[in-house]
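Okay, predicted coordinates and the sequence, questions at the end:
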Amino acid sequence: MATEIKNKPTTALDPVRGTRELSLRHQDNTNYTTLNLGPTHPATHGIFQNILQMDGEKIMSAEPTIGYIHRAFEKIAERRAFYQITPLTDRMNYCSAPINNMGYHMTVEKLLGITIPKRAQYIRVIMMELARITDHLICNSVIGVDSGALSGFLYVMQMREKVYDIYEEVCGARLTTNMGRIGGMERDLSPKAIHLIKEFLKEFPKVWSEFEGLLTRNRIFMDRTQGISKISAERALNYGFTGPNLRAAGVDYDVRVMNPYSSYEDFDFEIPVGNSGDIYDRFIVRNAEVWESLKIVEQAINNLPEGSYHADAPHYYLPPKQEVYRSMEALIYHFKIVMGEIDAPVGEVYHSVEGGNGELGFYLISDGGRSPYRLHFRRPCFIYYQAYPELIIGSQLSDAILTLSSLNVIAGELDS
């Protein structure tokens, strides 16, 4: 059994190597082992570091560090035209890039006072829910891998590729999608895209049921995840948790229900909620949310409204290319939008969407110029990672890896 720590960590800088040495000493003068978990360890799921103090396999303290992948997206946005910022957003949580794209577009539309047609809203919902499925699919299959079960990961990745086929048909990209436009979608759903979506709705439920069967009642998996890295509802709220991590702790908060956007109020779906806030509940909540996302996509594709796929906002929405070739007015608008020569109104707005791993918010301040005066991203991963040391202290090293997987911390979003 570990002896209680009496002394605080001491920090020393080696003048030759420039490395930091942390040591924790017992009263009997024995040392803990210092372990660098990251920044390039494959189990950290990204470029970030944890300096752990270990008593054997038990974690006694943890010091997280970020900054290894920082790309200064918020500062870059201050020098870009509004429509040129979209590619920055899909490089945050790249496991569900369309949600980032749509969330940003809705924020700018809120500033500009643009209301998009129902058809465009439904198309956005379809794309966002497909993105949520791929996000949860990756997260839960990686939890399986980190507990020693590789088969489920390999199996469901085939279905992720089918969603990427849909993305490719809709916007031409697969991972970093740059999907949609301020004012709607860049194109309507093609017959092929509709066919691919309906085929996915037929094929995926069987695969997801089999994946659940591999792990949900698996005794080894349950022993590895139940009761590990628990967090109470009160503590999760104090940290600012949202998304599946908060709902697993028993709080039924979902942005799609609390502050509906893009016609989410039109759809019938449930909000899965856990009670213990441990790894197992996070896994179960995400599994259940996949089924609810499938219900939403099915409702949206079967009840897709008629009408335009974009708003009538020529100052901000790029005209069709064929119109640019034959209309002087379209050519002028195209030039002004592409060159970023249209000023936005003065304003200050905040808009949030239910991202794959929590509330993704955009706080936008415009001083009337052609670029944002300030654009702040509310990244849910940044909040989860603050709680990571608290969740793993007292656990085994192997539990720390599973905890990180279950929080769905993605470095591109954490450190943007």
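Okay, I see it. Numbering: from 1, shown residues only.

Please make it C-alpha for all contacts and neighbour counts, starting now.
Noted.

tell me which element the closest residue to Pro389 other than its chain neighbours is part of?
Counting by CA to CA, 6 or more residues apart in numbering, Ala62 is the residue found nearest to Pro389 once chain neighbours are left out, at 5.2 Å. Taking DSSP states H and E as the definition, Ala62 sits inside strand 58-65.

A further structure is provided below for comparison with the first:
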Amino acid sequence: MAKLRNYTINFGPQHPSAHGVLRLILELEGETIVRADPHIGLLHRGTEKLAETRTFIQNLPYMDRLDYVSMMCNEQAYCLAIEKMAGIEVPIRAQYIRVMFAEITRILNHLMNIGAQGLDVGAMTVILYCFREREDLMDMYEAVSGARLHAAYFRPGGVYRDLPDFMPKYESNKFHSAKQLKQMNQAREGSLLDFIEDFTNRFPACVDEYENLLTDNRIWKQRLVNIGVVTPERALNKGFTGVMLRGSGIEWDVRKTQPYDVYANMDFDIPVGVNGDCYDRYLCRIQEMRESNKIIKQCIQWLRANPGPVITQDHKFAPPSRVSMKENMEELIHHFKFFTEGMHIPEGEIYVGTEHPKGEFGVYVVSDGANKPYRLKIRAPGFAHLQGIDEMSRGHMISDVVAIIGTQDIVFGEVDR
């Protein structure tokens, strides 16, 4: 019998399961993948080059737009890099707020990943459950920053403002009765911190619901178990980080090994996998959401007991308060100087890596003493993971590529930055 001739097909660039603008050229033997060649650059934004023409503070909103599912975690790495270069002291309360919102962001990210991957492989219901909780988390973002996605809330030297004393409520409309409206606003009667605490109390039961839908689901396991297996050695060689590394059994988490902000004060565990397949990576993300919930609870407890400033009082790196500006002309001049000229960072270079929900997100900054970066380089975790798609896909079917892309949790805003 004559051997089948290999042929190639395009997967994407616009594909419902590509998680962005990804073009894969798949070389097939029948329906078995022999080679997968990822073509990137279709979304290229030139963020790193644009950063050289903007002040340090103007560059902050670009970070939100890199990985638009993990917004504040991107901001955190950028702010830490500037703070280390300039020697900025960050108030302890600001550090706790940062850690709390970084973990809220981690849950946001994993909910999107699990819901979207479920949809990719045919589990329709789980994304509706995940987005139910995401809506509450997005409301937390909006309450603290005024924006649901691109928050620009973390700032070099702390955070933009303290946590608000009230939580926005649903208003009356023709779709809900007064009784329904009262029930919807029940957790919103107090402060933002009260609302976050209420969420942490009920979230573990929500994670149980996701697990009831997926973890022992026969079809889910058939689609994920033994698919995209990565050995510990290959995960290290490929530069994998985050869940892609921990799913292969390597216990590495920057929050533990090189703690930043107040992670050294937090009590949490690092979930690791055994087999290094798509299913293990799913289980790691489920458990990570539970651990993030524990960290948020610890932050709430500390923040309730410890008021204080949330941004540095050094006006070279942060604007003065609006109250002081109205009373002092010098403070007003500081305000205008800060937002027109920006901050000047001493000459030097630095790299800061953080435990982003997708892996190690790093920011490398070179400063020549001006108010703009001389060079900005971003280490995006998704870029390193995407290079492994060829090795992970070989010998699998076309339908398995969808599960592998989903388990890599890539977002092309950071890959094609």
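Looks like it came in fine. Bear in mind the structure is a predicted one, so any value in this text is a computation, not a measurement.

need the next SSE after the strand holding Ala62 of the first structure, C-terminal direction.
helix 73-77.

mean shift between that following helix and the second structure?
Mean deviation of helix 73-77 of the first structure from its aligned counterpart in the second structure after superposition (mean CA distance after the TM-score superposition for the first structure): 0.6 Å.

got a list of contacts for that helix?
With contact meaning CA atoms under 8 Å, 6 or more residues apart in numbering, helix 73-77 of the first structure is reached by Ile85, Leu88, Ser371, Pro372, Arg374, Leu375, His376, Phe377, Ser416.

Next: stretch 16-26 of the second structure.
By CA under 8 Å, 6+ apart, the surrounding residues in contact with stretch 16-26 of the second structure are 8-15, 33-40, 42-43, 120, 402, 405-406, 409-413.

Work out the gap between it and the centre of the chain.
On the basis of CA atoms, centre = their mean, to the nearest Å, stretch 16-26 of the second structure sits 20 Å off its chain's mean C-alpha point.

roughly how far apart are the spatially closest residue to Tyr264 of the first structure that is not a sequence neighbour and Ile271 of the first structure?
Closest residue in space to Tyr264 of the first structure, ignoring its immediate chain neighbours: Arg256 at 6.2 Å, by CA to CA, 6+ apart. Computed with CA to CA, to the nearest Å, the distance linking Arg256 of the first structure and Ile271 of the first structure is 10 Å.

secondary structure class for the closest residue in space to Ala380 of the second structure that isn't next to it in sequence?
Spatial nearest neighbour of Ala380 of the second structure, excluding adjacent residues (CA to CA, 6+ apart): Phe361 at 5.3 Å. Secondary structure, DSSP: H, G, I helix; E, B strand; the rest coil: Phe361 of the second structure is strand.

quick revisit: neighbours of the aligned residue in the second structure for the residue nearest to Pro389 of the first structure, how many?
Using TM-score structural alignment, the partner of Ala62 of the first structure in the second structure is Ala36. For Ala36 of the second structure, the neighbour count with other CA atoms under 10 Å is 24.

repeat for Gly228 of the second structure
27.

aligned partner of it in the first structure?
So Gly228 of the second structure corresponds to Ser229, using TM-score structural alignment.

Contacts only, for the match of Ala62 of the first structure.
Contacts of Ala36 of the second structure by CA under 8 Å, 6+ apart are Leu24, Ile25, Leu26, Glu27, Ile389, Asp390, Ser393, Arg394.

let's go with 6 Å and repeat that
Ile25, Leu26, Asp390 (CA atoms under 6 Å, 6 or more residues apart in numbering).

What remains of those once you look at the first structure?
Retained in the first structure (both residues aligned by TM-score structural alignment, their matches' CA atoms under 6 Å) from the contacts of Ala36 of the second structure: Ile25, Leu26, Asp390.

so which of those is the most crowded?
Leu26 (23 neighbours).

hmm, back to that, quick one: secondary structure of the residue nearest to Tyr264 of the first structure?
Arg256 of the first structure carries the three-state label helix when classified by three-state DSSP.

how many other residues sit next to Thr403 of the first structure?
Residues lying near Thr403 of the first structure (other CA under 10 Å) number 25.

one step back: go through the kept ones among the contacts of Ala36 of the second structure and say which is closest to Tyr129 of the second structure.
Nearest to Tyr129 of the second structure out of those is Asp390 (CA to CA; 32.2 Å).

Now that closest one: which helix or strand?
Applying DSSP H and E as the criterion places Asp390 of the second structure in helix 389-393.

what's the average distance of that helix to the first structure?
Relative to the first structure, helix 389-393 of the second structure is 0.7 Å off (mean CA distance after the TM-score superposition for the first structure).

Next: stretch 97-110 of the second structure.
Mean deviation for stretch 97-110 of the second structure: 0.4 Å (mean CA distance after the TM-score superposition for the first structure).

mind listing the strands in the second structure by residue range?
7-11, 23-29, 32-39, 154-155, 158-159, 348-356, 359-367, 375-379 (DSSP state E).

Can you list the buried residues in the second one?
Spelled out, that is strand 23-29 of the second structure. Neighbour counts over strand 23-29 of the second structure (16 or more other CA atoms under 10 Å) mark Arg23, Leu24, Ile25, Leu26, Glu27, Leu28, Glu29 as buried.

can you check the last one too?
Buried residues in strand 375-379 of the second structure, counted by 16+ other CA under 10 Å: Arg375, Leu376, Lys377, Ile378, Arg379.

again, but for stretch 171-184 of the first structure
Buried, per 16+ other CA under 10 Å, within stretch 171-184 of the first structure: Cys171, Arg174, Leu175, Thr176, Thr177, Asn178, Met179, Gly180, Arg181, Ile182, Gly183, Gly184.
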